[in-house]
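> mind folding the following:
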Amino acid sequence: MSEVSRRRPLVLVSSVSSDSHTWNLVFLQLLLEETGHEVVNLGACVPDELLVSECAAHRPDAVVISTVNGHGHVDGQRLIDRVRADERLSDLPVVIGGKLGVGDEDDTALAAGLVQRGFNAVFADNADPASFVRYLESVAPPRLVRDAG
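As a prediction, the model looks like this:
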């Protein structure tokens, strides 16, 4: 008889290519693992092409992009264009969060531009972690898997 089990959703975590910060990525990994997700953490300064190839290889349930250096709106636009250009990833849930700009830019406008460009959601640097986790659970819920037996 086969058994039904739950598979933890796989989330790929990365920064934008110009961001060398790592503490945020460690925090995200721990938060996601504590809330039942499996995590592949690509680390900091990940080139766009590498992120796209890792998404294609791992086939995650969602991708989380973190930015601390304030270049999220620029690097994020370029990154999401490359992700969405790959037909294997066209419907992959991709979110970005953190510091989107370096000056007095309107975060609401920057976030709207990133969603328009192809991100599924944008979380400002002051977003409640619980709302972020709830969103991920809505787009990448645990799946039922039948074990042969």
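
> can we go C-alpha only for contacts and neighbour counts from here?
Will do.

> gap between D81 and Q116?
11 Å (C-alpha to C-alpha, to the nearest Å).

> who's more crowded, these two?
Ranked by neighbour count (other C-alpha atoms under 10 Å), D81 and Q116 place D81 first, with 15 against 12.

> element containing the residue nearest the centre of the chain, please.
The residue lying closest to the centre of the chain (C-alpha atoms, centre = their mean) is V64, at 1.2 Å. V64 is part of strand 62-67, with elements assigned from DSSP states H and E.

> and this one, please, so the two structures can be compared:
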Amino acid sequence: MRRRSLDILLAGTASDSHTWNLVYLQLFLEERGHRVGNLGPCVPDPLLVRECAARRPQLLVLASVNGHGYRDGLGAVRALRRAGHTLPVVIGGKLGTAGEADPAQRALLLEAGCDRVFDDGDTHALGAYLDTLAAVETRAAA
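The predicted structure follows:
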């Protein structure tokens, strides 16, 4: 059985103006066979909520490299969950300014509704998660 490709929405967090990480992630996701809509950097929470409603992706990938991903991601996932969006949400990159993962902030993101937190930007772990999610989608479609 062929693995199902996912419709993925990719976005930078509200305060993060970096773009190369988003280009890299888009290519990474597309090379794995997924369809990607890239909203770009500095995506405010209301726009993210509207785009999820309009596009109805199977996964939202939030990325940050400016060190404010924990804070921005928390606002984004809370806004999505308040709006009733139940899609899987993952966040990754350089999420804090301390230069190391913050277990307390990670726990807050998970409690707020993130399905996975890749606070070290581990694309291998992201790839494994995508494979698992695509397998679930494949079984659900069968």
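
> thinking again about what came up before, which stretch of structure 2 lines up against the helix or strand just after the strand holding V64 of structure 1?
Next in sequence after strand 62-67 of structure 1, counting helices and strands by DSSP H and E, comes helix 72-85. Mapping helix 72-85 of structure 1 onto structure 2 (TM-score structural alignment) gives residues 69-82.

> give me the mean deviation of that stretch from structure 1.
By mean C-alpha distance after the TM-score superposition for structure 1, the fitted stretch 69-82 of structure 2 averages 0.7 Å away from its aligned residues in structure 1.

> just the buried positions in that stretch, please.
Residues of stretch 69-82 of structure 2 classed as buried by neighbour count (16 or more other C-alpha atoms under 10 Å): 69-80.

> which one of these sits closest to P57 of structure 2?
Closest approach to P57 of structure 2 among the buried residues of stretch 69-82 of structure 2 (C-alpha to C-alpha): L80, at 12.7 Å.

> in contact with the closest one, which residues?
By C-alpha atoms under 8 Å, 6 or more residues apart in numbering, the residues touching L80 of structure 2 are 45, 48-49, 86.

> just put these in a markdown table and tack on distance to L6 of structure 2.
Shown next, in a markdown table, are the contacts of L80 of structure 2 (distance: C-alpha to C-alpha, whole Å):
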| residue | distance to L6 of structure 2 |
| --- | --- |
| D45 | 23 |
| L48 | 18 |
| V49 | 19 |
| T86 | 16 |
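
> done for today, thanks.
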